[in-house]
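In: next input, structure requested:
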Amino acid sequence: MTGARIGVYGLGTMGSALALNLAEHGFDVAVSNRETEWIAPFVAGAGALRDRLTGAETLADFVAALASPRTVLFMIPSGPPLDAMIDAILPLLSPGDTVIDGGNADFNDTRRRSETLERAGLHFVGLGVSGGAEGARHGPSMMFGGSGQSWAQVHPMLEAIAAKFDGDPCVAHLGPDGAGHFVKTVHNGIEYADMQIIAELYGLMRDGAGWPAPAIGAVFDRWATGPLDSFLVEAAAQVLRAADARTGLPMVDVIRDAAGQKGTGRWTLIEALKLGQSANTIEAAVGARAWSSETATREEAATLLAGGTQSAAALPEDTLQQAFLAARIIAHAQGFRILSAASVEYDWSLDLARIAEIWRAGCIIRSALLDTVAEAFRGDLPHDHLILAPAIRDRLAGSIGGLRQVVAHAAGAGCPVPCLGAALAWYDTMRQARGSANLIQGLRDYFGAHGFARTDDAGDHHGDW
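Out: The predicted structure is shown next:
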């Protein structure tokens, strides 16, 4: 083999980190970037790894630097910029070459691009990469969607650079075309919910108990060593304990109360609705971020609208912990239900247990809970639904009472807990053998003659209204 084993185009935070990770694991890497002035400094700054890096300022030189069959990893925005780069690089590639999109992409675009490249005899891979810059540099979790041939070509490199959980690489071939990017999208949706749950519990301790940020950080620090052990809990503890060098105040207290978002949470909701699935914990998390941006409205509403009718007293720490665990389980259950529905809809044959396993290290939502989730999907799972797995049922039985207490307390005190409340509403809906949708069907038939199914007869029926 002559030439680099892989080419990385895009030397932003994630692309440069992945290129160095690949080089550190013994792979020769060609690198390029739209802003060509970035290339030489990046290679020169790679230290002992620079001998494995080949910089190329033109796209033609970049492709020429690669061994055949070529593998090109694009780490650039996945919308129109990626389409433009694909159009530019296609004439330079040969049948059998593989193009990888390592950004956050709408899986519908990934499926379209896969069809386009397949007609040219090329392979297109949608690669979900999670773990942020630190993960990309030292071991991300990666979700691969593409052909079997492209997986055979690429997997030695991906398995080498992936995060490891007890020696198991946190990367897997999940299915064809958009499977990898779809799984990454749902991963991010669960991430939205998990962060919102953390924020709501922080708000209850801050506004209800009146605790300062470092004291709340200590609570999250304690939780990080038990059943809630996770990267996000550890991160919350560190963020809450950090001090602002300029003011001496807790850093979190000088951060503006307005959360950003890049769209993957919304994508999760859109696809869930298309598949007829509920993801109300994720919806609540996306909605809460949108509400947070309405700062001026909220500031005025605080002086005009009535609040709670009960005092916002402190809740026991173990009650908050139980609420957190129950809500986290429910958010994961909803996310995996979306994955299950998509697997059927798109004929992907997703291995849900394997997805849980590759999320156990490297990715943002890595947690102790995922061991139990993986085991549940490998065992007897009634109706293929996570909340009915014996181990998950046991965990919910021990924690749902805490969630009830927290939601009831927050409602009385006027403390917003949209994600915790959504989790409880979904749980109670799923455990009702007989709900109230019969009245909805009656109303639909009353004003629109939509018909309904009877409990005592087959077929479609109408009422004599």
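
In: drop to CA atoms for contacts and neighbour counts, all remaining ones
Out: Noted.

In: leaving out the residues flanking it, which one is nearest to residue 231?
Out: residue 366 (5.9 Å; C-alpha to C-alpha, 6 or more residues apart in numbering).

In: who are the neighbours in contact with the one you found?
Out: Listed by C-alpha atoms under 8 Å, 6 or more residues apart in numbering, the contact set of residue 366 reads 230-232, 359-360.

In: switch to 10 Å and redo it
Out: Residues counted as contacts of residue 366 (C-alpha atoms under 10 Å, 6 or more residues apart in numbering) are 130-131, 141, 191, 229-232, 356-360.

In: please flag which of the residues you listed sit within helices.
Out: Of the contacts of residue 366, the ones assigned to helices by DSSP state H are 191, 231-232, 356-358.

In: please provide the structure for the following sequence as well, for comparison with the first:
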Amino acid sequence: MTQLCDIGFIGLGVMGKNLVMNLVDHGYTVAAFDLDQEKIDGVLAQDQQERGDKAARVVGCNTLETLLASTKQPHLIILSVPAGKPVDIVSENLLKAGMTADAVVVDTGNTLWTDTVERTAKYEGQFTLFSTAVSGGEVGARFGPALMPSGDAAQWERLAPVWEAIAAKVDPDTGKPLESYVPGQPVTEGEPCAAYIGPAGAGHYVKMVHNGIEYADMQQICEAYQVMREVAGMSCDEIGDVFEEWNKGPLNSYLIEISADILKQKDAETGKPVVDVIKDTAGQKGTGLWTAISSLEVGSPNPSIAQSVFARALSSMKTERVAASQVLKGPQVASLSVAEKEELISQLHDALYCSKLCVYAQGFHLMKLAGEQQGWDLDFASIAKIFRAGCIIRAIFLQSITKAFEADSDLDNLLVAPFFVEQIEERQQNWRKSIAQSVMNGIPTPVFSASLAYYDTYRNAVVPANLLQAQRDFFGAHTFERLDKPAGEFYHIEWSQPERQQVRIK
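Out: Alright, predicted model coming up:
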């Protein structure tokens, strides 16, 4: 290759290598660098294998100076390096290598959004830092991820053709993914799952909430699985069949699809279902935790997402749980007839649907409040469209969410969108029955239960916070407002005095 490359790319791990191959499939040439020569050789070999007798599309670079010299100016450099300090190290080294102020450096790592805000300000005037959160894992990176870009709006104009080309695509009418997993034959039609989110940090914040929703979505599928396993006494194959059937309807999603596949996989060594030989301790990389923390800081209740984080934490307490199981007893699990089993499966379907709606309602409400606090003008219909393909939470359900926000861009909460009001009204009795059945049989359903509590609290015009506020005023003189007085007027009672004198606090 004698011409300069369109894009410089740094970091050729699993995600980086696949993003490079996605870029070249769409006609871009790439100058690629990694500290590990084997990774450079690997991407060059893959390019040679996939391109056949066509010209090379990737140039391997051993130094950052070579990468800059091999890339068109003004430089467009994409980073796929671990979040945190490595981003700063690479940025500083690029400056030392001669990168100029008109360059754009795109961070595609799983960066905490506040770090992106600080880093953007730090390098202002030296180069433009632009961030793009990437979701979809290895396969998504290769054949079409969901992309959440944010930063300088003027630079988005330059990046938009690139990101819209490599992003996952959907049929705009149905919301269903348009997929091709053949190298060199990318999907070019359809609506791209990439759209400008907002100023610095906004894209990574949306990706953080996406991951929080992902935590809760995974946990509630696991809850449905455990109830079917322990209450209905179903085998993994039988539950896999149920998930396959659910995937044909409103619960159609990537996570339901892979759960059905997982449950039917057998272990090569023992012949048992693979899930039965996997230790029941779940890890986490922090994004679910970040979402739960942010919801507390912003003041947006996210009990379902928080409970999914707690569930992983409890799962990690394996030794304690085994010991506790010897002394802490629960109810005897009742055996079910065939008819009762079928009824329970139907109830769980509706519970998962309703709980799923509450999880998304919490996630979008969090983004709404955070956006207002940060001054981000977030387009929630556009965000829902991004999630429809390429990412882990992709689901047909998101087409309905897109339509809800298109109908009312100022929607306070998805729960009050007319379509979802009808959906929950139709299904909530089954939701309640499945949770009651689980409780009576001692099966924990933390996300199902937290979602129902969120729904019941949100739909109530009066909650017991009046007593709580009185308690606060009693022991801490925290004051309270009165229902029969103008909002913003605060009162305090001298509770310890017999006459209980009330005074207005200005």
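
In: what does the superposition give as a TM-score?
Out: The TM-score (TM-score structural alignment, normalised by the length of structure 1) is 0.97; 464 aligned residues with a C-alpha RMSD of 1.5 Å.

In: of the contacts of residue 366 of structure 1 - the most surrounded one?
Out: residue 141 (32 neighbours; other C-alpha atoms under 10 Å).

In: hang on, isn't that one packed against residue 160?
Out: No. Taking C-alpha atoms under 10 Å as the definition, residue 141 of structure 1 is not a contact partner of residue 160, at 11.6 Å.

In: identify the contacts common to the two.
Out: With C-alpha under 10 Å, 6+ apart as the test, residue 141 of structure 1 and residue 160 both reach 169-171.

In: now distance to residue 254 of structure 1 and neighbour count too, for these, in CSV please.
Out: Converted to CSV, those look like this (distance: C-alpha to C-alpha, whole Å; neighbours: other C-alpha atoms under 10 Å):
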residue, distance to residue 254 of structure 1, neighbour count
169, 39, 22
170, 36, 28
171, 38, 29
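
In: which of these sits closest to residue 245 of structure 1?
Out: residue 170 (37.2 Å; C-alpha to C-alpha).

In: alignment lookup: that closest one to structure 2.
Out: In structure 2, the residue equivalent to residue 170 of structure 1 is residue 193, according to TM-score structural alignment.

In: ignoring the adjacent residues along the chain, who's closest to its match?
Out: Closest to residue 193 of structure 2 by C-alpha to C-alpha, 6+ apart is residue 386, at 4.1 Å.

In: the one you found and residue 271 of structure 2: what is the separation?
Out: Separation of residue 386 of structure 2 from residue 271 of structure 2 (C-alpha to C-alpha, to the nearest Å): 40 Å.

In: check residue 357 of structure 2 too.
Out: Residue 357 of structure 2 is 37 Å from residue 271 of structure 2, by C-alpha to C-alpha.

In: biggest helix in structure 2 by residues?
Out: Structure 2, longest helix under DSSP H: helix 338-374.

In: if we can go back for a sec, pretty sure the match of residue 170 of structure 1 is touching residue 381, no?
Out: No. Applying C-alpha under 10 Å as the test, residue 193 of structure 2 and residue 381 come out as separate, 11.8 Å apart.

In: flag every buried residue along the longest strand along structure 1.
Out: The residue-count maximum for a strand in structure 1 (DSSP state E) belongs to strand 123-130. Neighbour-count burial for strand 123-130 of structure 1, with 16 or more other C-alpha atoms under 10 Å as criterion, is recorded at 123-130.

In: could I get the residues you listed as TSV with distance to residue 22 of structure 1?
Out: Below are the buried residues of strand 123-130 of structure 1 laid out as TSV (distance: C-alpha to C-alpha, whole Å):
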residue	distance to residue 22 of structure 1
123	21
124	20
125	18
126	18
127	15
128	17
129	14
130	16
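
In: which of these lies closest to residue 201 of structure 1?
Out: Using C-alpha to C-alpha, the buried residues of strand 123-130 of structure 1 come closest to residue 201 of structure 1 at residue 130, 24.9 Å.

In: contacts only, for the closest one.
Out: Counted by C-alpha under 10 Å, 6+ apart, residue 130 of structure 1 has contacts 102-104, 136, 139-143, 184, 187-188, 359, 361-366.

In: now it: how far from residue 104 of structure 1?
Out: On the measure of C-alpha to C-alpha, residue 130 of structure 1 and residue 104 of structure 1 end up 9 Å apart.

In: map residue 370 of structure 1 across to structure 2 for me.
Out: By TM-score structural alignment, residue 370 of structure 1 lines up with residue 398.

In: wait, its match touches residue 386, no?
Out: Yes. Residue 398 of structure 2 is within contact range of residue 386, at 9.3 Å (criterion: C-alpha under 10 Å).

In: work out for me the element the aligned partner of residue 400 of structure 1 in structure 2 sits within.
Out: Counting by TM-score structural alignment, residue 400 of structure 1 lines up with residue 428 in structure 2. Assessed by DSSP states H and E, residue 428 of structure 2 sits inside helix 418-440.

In: average distance between that helix and structure 1?
Out: Once fitted to structure 1, helix 418-440 of structure 2 is off its aligned match by 1.1 Å on average (mean C-alpha distance after the TM-score superposition for structure 1).

In: what helices and strands are in contact with that helix?
Out: helix 202-230, helix 338-374, helix 397-407, helix 446-458 (3 or more C-alpha pairs under 10 Å, 6 or more residues apart in numbering; DSSP states H and E).

In: can you show me the strands along the stretch 51-200 of structure 2?
Out: 58-61, 76-79, 104-107, 128-135, 146-150, 169-170, 177-178, 191-192 (DSSP state E, counting those that start in this stretch).

In: equivalent range in structure 1 for the longest one?
Out: When strand 128-135 of structure 2 is aligned against structure 1 using TM-score structural alignment, it corresponds to residues 123-130.

In: likewise stretch 147-156 of structure 2?
Out: The aligned range for stretch 147-156 of structure 2 is 142-151, by TM-score structural alignment.

In: what residues of that stretch count as buried?
Out: For stretch 142-151 of structure 1, by 16+ other C-alpha under 10 Å, it's 142-147, 150-151.

In: which two in those are spaced the farthest apart?
Out: 142 and 147 (15.6 Å).

In: quickly note the distance from the residue most central in space within structure 1 to residue 267 of structure 1.
Out: Closest to where the C-alpha atoms of structure 1 average out (C-alpha atoms, centre = their mean) is residue 188, at 1.6 Å. According to C-alpha to C-alpha, residue 188 of structure 1 and residue 267 of structure 1 sit 9 Å apart.

In: much appreciated, bye for now.
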